[in-house]
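coords please:
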Amino acid sequence: MLVRRSSEQGITTLTLDSPHNRNALSARLVGELHDAFAEAAADSGVRAVLLTHTGNTFCAGADLSEAGSDASAPLGLVRLMRAVVELPKPVVAVVDGHVRAGGLGLLGACDIAVAGEKSSFAFTEARLGLAPAVISMVLLPRLDPRAASRYFLTGERFGAREAAGMGLITLAGEPGDVLGPVLDGLRRGSPQGLAESKRLVTAELLRVLDRDTEELAARSARLFASEEAHEGMTAFLERRDPAWAR
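Sure thing, here's the model as predicted:
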């Protein structure tokens, strides 16, 4: 299993546990997450879902060993993000490590996100010949526009406090210190109250997903299949600079 599940006092915890590829979004991990979210949605005893990770990486984005071989992969990521957004229960991301590229889309789909001081973030797509196309649908409605322009284009790393300031996460601080009041508040919410309140705060994300999924998934698949992206991903896996950076 790449996704471990546990439950306590109405909170189901889903733990990404694929350390060999830094919790990358392989087809198997995405499928297991879908199943776990569906199970949580159907369980009347689940008040909220906490999404976290083992190791020093929350999610490294696309599994580059699979990238380009499956033209439907961008749509698979969109479906996963949509499953998080549409889940009638709040989803809280707890990050204590690195988040890259497509992993930021998974983070952005969550309703609340907490990150510790060891966390780092980067939109690395432009450096690989790609673009944060499909993940932009759940991120741009949340992010400060100037910050999005800078980090989408430069691929620079930034920390938890910057992430909170730009709207990528909710709280910067050690999860053990800041998570308690959040989970207590969610446990006090009624199932109906939480579901209907979530519908209000996710309405714009769903409008964007409805409007742009087809175009941006096709764009992402085209970019992944391009020669430039092949060079970028190969260079990354070989730990060398791509041709355009020499």
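
going by C-alpha atoms from here, please, whenever you check contacts or count neighbours.
Noted.

closest to the centroid, which residue in this structure?
The chain has L106 as the residue nearest its centroid, 1.6 Å off, counting by C-alpha atoms, centre = their mean.

measure that one to L25 for me?
10 Å (C-alpha to C-alpha, to the nearest Å).

cool, E125 as well?
15 Å.

so for the two, which residue has more residues nearby?
More crowded of E125 and L25, by other C-alpha atoms under 10 Å: L25, with 27 against 22.

quick one: neighbours of the spatially closest residue to that one that is not a sequence neighbour, just the number.
Of all residues not flanking L25 in the chain, A62 sits nearest, at 4.9 Å (C-alpha to C-alpha, 6 or more residues apart in numbering). By the criterion of other C-alpha under 10 Å, A62 has 21 neighbours.

what of E227?
11.

where exactly do the helices run in the protein?
27-42, 73-86, 102-109, 136-139, 145-154, 160-166, 175-188, 191-224, 227-237 (DSSP state H).

measure how the longest one sits relative to helix 175-188, angle-wise.
Using axes from the mean of the first three to the mean of the last three C-alpha atoms, to 10 degrees, the interaxial angle of helix 191-224 with respect to helix 175-188 works out to 130 degrees.

what's helix 191-224 packed up against?
helix 73-86, helix 136-139 (3 or more C-alpha pairs under 8 Å, 6 or more residues apart in numbering; DSSP states H and E).

how about the first one: buried residues?
Residues of helix 73-86 classed as buried: 73-86 (neighbour count, 16 or more other C-alpha atoms under 10 Å).

how big is the angle separating that helix from helix 27-42?
20 degrees.

how many neighbours does L200 have?
When neighbours are defined as other C-alpha under 10 Å, L200 has 9 of them.

ends of stretch 84-104, what's the gap?
For stretch 84-104, the end-to-end distance is 13 Å (C-alpha to C-alpha).

and for stretch 44-53?
24 Å.

what about it, distance to the chain center?
16 Å (C-alpha atoms, centre = their mean, to the nearest Å).

quick one: buried residues of it?
With burial defined by 16+ other C-alpha under 10 Å, the residues of stretch 44-53 counted as buried are V46, R47, A48, V49, L50, L51, T52, H53.

one more to line up against the first:
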Amino acid sequence: MFETIDIEIKDCIATLWMNRPAIHNAFNPTLILELTDALHRVAMDANVRIVVLAGRGKNFSAGADLEWMQAVGKKPMDENIQDARQLAEMLRTLAELPKPTVARVSGAALGGGMGLASACDICVASDDAIFATSEVRLGLIPSAISPYVIRAIGERQAYRYFQTGERVTAPKAAALGLVHEVVPTAQLDTAVALIVEALLKGGPAAQTAAKSLIQAVGKTVMSWLVEDTVLRIANLRTTPEAQEGIAAFLSKRPPNWAGE
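I've put the predicted structure just below:
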């Protein structure tokens, strides 16, 4: 049994509840290790098809417990690094889980909480949800969560929000690509259930393969891919269509395929 995590399994859906509502489900070493363990358990459970991540109380997660962060900052470097590795491992376990994952976000999803939402495959948020990579305001950086947040919102947006620490509303988070659905708080569970229903229509092995495909395609750009893009544009701009399009732009007229 866990101290900081509740696991509810109904039919083939596992809901992992972060259960530290008095401090907004902030991370401490216990929660990090228990969530990692819980994720491994549901990953290995053949009866579980889909995993939903949620937070007890009004808030999803306020990120790292600052008292813990302050204490760990005073530890010897090897212990500091080990603590950081545990958080990174938890996030990676979530991001690479071989089953569909859905973040159920209400209230605050700050710092590491935003990282958890980003690491899930799908994010459904209530209209009162607030997101932020607020670490810079504490003299820190969103290091462990950065691969997943950047994957969700892109490098361009990360340059802004990693440096400003601005809070982002749920509709804005949807516009940035982090959130898939925004609904009134009273409809949050219904919206999650609809996503789960849609996921259950997919083949489990195919969904695992789909996740693997996305991860493979989304890796760092390789030299061969750069060369491929060079060849594509070089070939395309020699065609009559491209020549016409360029000429039309320079002449400030519609191209011949656009009509009058």
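
so which of the helices of the first structure gets nearest T13 of the first structure?
For T13 of the first structure, the closest of these is helix 27-42, at 9.7 Å, according to C-alpha to C-alpha.

the second structure: matching residues for that closest one?
The aligned range for helix 27-42 of the first structure in the second structure is 29-44, by TM-score structural alignment.

and the residue nearest to the centre of the first structure, what pairs with it in the second structure?
In the second structure, the residue paired with L106 of the first structure according to TM-score structural alignment is L116.

any idea how far the closest residue in space to that match that isn't next to it in sequence lies from N47 of the second structure?
Leaving out its chain neighbours, the residue that sits closest to L116 of the second structure by C-alpha to C-alpha, 6+ apart is L91, at 6.7 Å. For L91 of the second structure, the distance to N47 of the second structure (C-alpha to C-alpha) stands at 23 Å.

please apply the same query to V105 of the second structure.
25 Å.

do L35 of the second structure as well
19 Å.

what does P184 of the second structure give?
Distance, P184 of the second structure to N47 of the second structure, by C-alpha to C-alpha: 31 Å.

before we move on, what about L87 of the second structure?
Taking C-alpha to C-alpha, one finds L87 of the second structure at 27 Å from N47 of the second structure.

ok, now S134 of the second structure?
38 Å.

now G113 of the second structure
Distance from G113 of the second structure to N47 of the second structure, by C-alpha to C-alpha: 27 Å.

who's in contact with whatever helix or strand I81 of the second structure lives in?
Following DSSP states H and E, one finds I81 of the second structure within helix 77-95. Residues outside helix 77-95 of the second structure that contact it (C-alpha atoms under 8 Å, 6 or more residues apart in numbering) are 29, 32-33, 35-36, 39-40, 72-73, 101, 115-116, 119-121, 144-145, 148.

try it again with 7 Å
Applying C-alpha atoms under 7 Å, 6 or more residues apart in numbering, the external contacts of helix 77-95 of the second structure come out as I32, T36, L39, V72, G73, L116, A119, C120, A144.

can you check stretch 155-166 of the first structure too?
Contacts of stretch 155-166 of the first structure (C-alpha under 7 Å, 6+ apart): 115-117, 119-124, 126-127, 143-144, 147, 169-172.

the residues you listed, buried ones only, as a PyMOL selection?
To isolate the buried members of the contacts of stretch 155-166 of the first structure in PyMOL, using 16+ other C-alpha under 10 Å:
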select buried, resi 115+116+119+120+121+122+123+124+126+127+143+147+169+170+171+172
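
shouldn't F131 of the second structure be in contact with M114?
Yes: here F131 of the second structure reaches M114: they are 5.9 Å apart, a contact under C-alpha atoms under 7 Å.

what sits against the corresponding residue of the second structure for A60 of the first structure?
Using TM-score structural alignment as the criterion, A60 of the first structure maps onto A62 of the second structure. Each residue near A62 of the second structure by C-alpha under 7 Å, 6+ apart is listed here: H24, N25, A26, A108, A109, L110, G111, G113.

swap the cut-off to 6 Å and go again
Residues counted as contacts of A62 of the second structure (C-alpha atoms under 6 Å, 6 or more residues apart in numbering) are H24, A26, A108, A109, L110, G113.

just how off-centre is the host helix or strand of V226 of the second structure within its chain?
Assigned by DSSP H and E, V226 of the second structure belongs to helix 223-236. Distance of helix 223-236 of the second structure from the chain centroid (C-alpha atoms, centre = their mean) equals 30 Å.

count the neighbours of N59 of the second structure for me.
26.

gap between it and A109 of the second structure?
7 Å.

what do you get for P98 of the second structure?
24 Å.

okay, the two: which has more neighbours?
With neighbours defined as other C-alpha under 10 Å, P98 of the second structure and A109 compare such that A109 has more, 29 against 21.

correct me, but that one touches S134?
No: taking C-alpha atoms under 6 Å as the definition, A109 of the second structure is not a contact partner of S134, at 10.4 Å.

got the contact list for the counterpart of I169 of the first structure in the second structure?
Under the alignment (TM-score structural alignment), I169 of the first structure pairs with V179 in the second structure. V179 of the second structure makes contact with C123, A173 under the criterion C-alpha under 6 Å, 6+ apart.

let's have the helices and strands packed on helix 191-224 of the first structure in JSON lines, adding distance to E228 of the first structure.
Listed next are those as JSON lines, based on distance: least, C-alpha to C-alpha, whole Å:
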{"stretch": "helix 73-86", "distance to E228 of the first structure": "18"}
{"stretch": "helix 136-139", "distance to E228 of the first structure": "21"}
